[in-house]
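**Q** Here's my sequence, what's the structure:
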Amino acid sequence: MTNSRFFATVLLMLAWTSAGAADFRSVGAPSVVLYDAPSVKGAKRYVAPRGMPVEIVARYGDWVKVRDADGELAWTESKGLSARRNVVVKALSARVRAAPDDHAAILMTADKGVLLELSDPQAGEWVRVRHQDGIAGFVRAAEIWGI
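**A** Predicted structure coming up:
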């Protein structure tokens, strides 16, 4: 490996690891294509629907490498993502409660895979969310992905 290639690799690795906090976004376009490389000439992996949360793990020009809730990595154009934050239920069933307390009233139960809008990005043990039907409440952070 040449010295310039070695230093470029080291710089790229540092850029990936120095990001600090996770950078989550949601698909903002009606859908986006996820590729195996940062190019429309890459192999298409799958189509991500509007609202799907993704974690940005790397940037390359107008492209971002993202991780989905299943841990799969793929590339997409950054223009298709939105700063609006959604989370996805990863537990079999998550209870959305009226207050951040296990004894608070249950407002709704969300099955695995249901999208919820993140109302407050300050996540602790409980996260404030809102369902597309307008129901707003709190869910345990351990039961969702995207924070």
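**Q** Every contact and neighbour count from this point should use C-alpha atoms.
**A** Will do.
**Q** Using the three-state scheme, assign residue 79.
**A** Classification of residue 79 using DSSP: H, G, I helix; E, B strand; the rest coil returns helix.
**Q** and it, how far is that from residue 47?
**A** 15 Å (Cα to Cα, to the nearest Å).
**Q** now swap in residue 114 and tell me
**A** From residue 114 over to residue 47 (counting by Cα to Cα), the distance is 17 Å.
**Q** To compare with the earlier structure, here is another sequence to fold:
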Amino acid sequence: MARALPSRGPLRTLSALALAAMVMMGVIGTAAAAEDGTSGLPVPRFVSLKADKVNVRNGPNKDQDVAWVFSRAGLPVEVTAEFETWRRIRDADGAEGWVYHSMLSLRRTALVAPWLKNETVVLRAEPNADAKVVARLEPGVLGTVKKCDGKFCRLSGEGFDGYVPQSQLFGVYPDEKIE
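**A** A predicted model of the protein is given here:
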């Protein structure tokens, strides 16, 4: 004998419909992002350059003039806007231009205090200001960001591995946590 299902009530039915609508909007939003070439990732965000030669253009297409050329893979840049398959980026000096999306990597890197002159930044063995000093890094040293707790980042590179105050890095946001 068939049994009647219990009534869900108007609020439970509306909640289920709202959830279904949110799921559909998420799917539609992702499809729209893919169709227009944007990534769907948050803007702004930090990324790094994939290649040793990356053209930075005045606008978001190949007909635009090349404003300058990066010549070092791994440099961190900040994505400040997206247009189709192009990303407007800002470098450590504040210069902005457009780069084709495939020239960028999600790998997180950072430059040690490129704004400092004639000073070094202390690299520590542990993520605290009293930890043993393991090295002193020159401004502009490039490293891979391993993790950040909002105050210190573990940074590694050629011949070094340790913790740097997060405020001394270009390539991470203040208080950003990276696992």
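**Q** More neighbours: which of residue 114 and residue 47 of structure 1?
**A** Legend: neighbour count by other Cα atoms under 10 Å for residue 114 of structure 1 and residue 47, higher for residue 114 (18 against 12).
**Q** Tell me which residues touch the spatially most central residue of structure 1, please.
**A** Centroid-nearest residue in structure 1: residue 54, 2.6 Å away (criterion: Cα atoms, centre = their mean). Shown in contact with residue 54 of structure 1 (Cα atoms under 8 Å, 6 or more residues apart in numbering): 24, 25, 26, 27, 66, 67, 68, 69, 146.
**Q** what do you get for residue 96 of structure 1?
**A** Contacts of residue 96 of structure 1 by Cα under 8 Å, 6+ apart are 106, 107, 108, 109, 110, 136, 137, 138, 139.
**Q** got a list of what the second one touches?
**A** The one in question is residue 107 of structure 1. Residue 107 of structure 1 sits in contact with 95, 96, 97, 98, 135, 137, where contact means Cα under 8 Å, 6+ apart.
**Q** In three-state terms, how would the closest residue to residue 22 of structure 1 other than its chain neighbours be classified?
**A** Leaving aside its chain neighbours, residue 22 of structure 1 sits nearest to residue 55 (6.8 Å; criterion: Cα to Cα, 6 or more residues apart in numbering). Assigned with three-state DSSP, residue 55 of structure 1 falls in the strand class.
**Q** try residue 5 of structure 1
**A** helix.
**Q** Neighbours of it, how many?
**A** So residue 5 of structure 1, with other Cα under 10 Å, has 10 neighbours.
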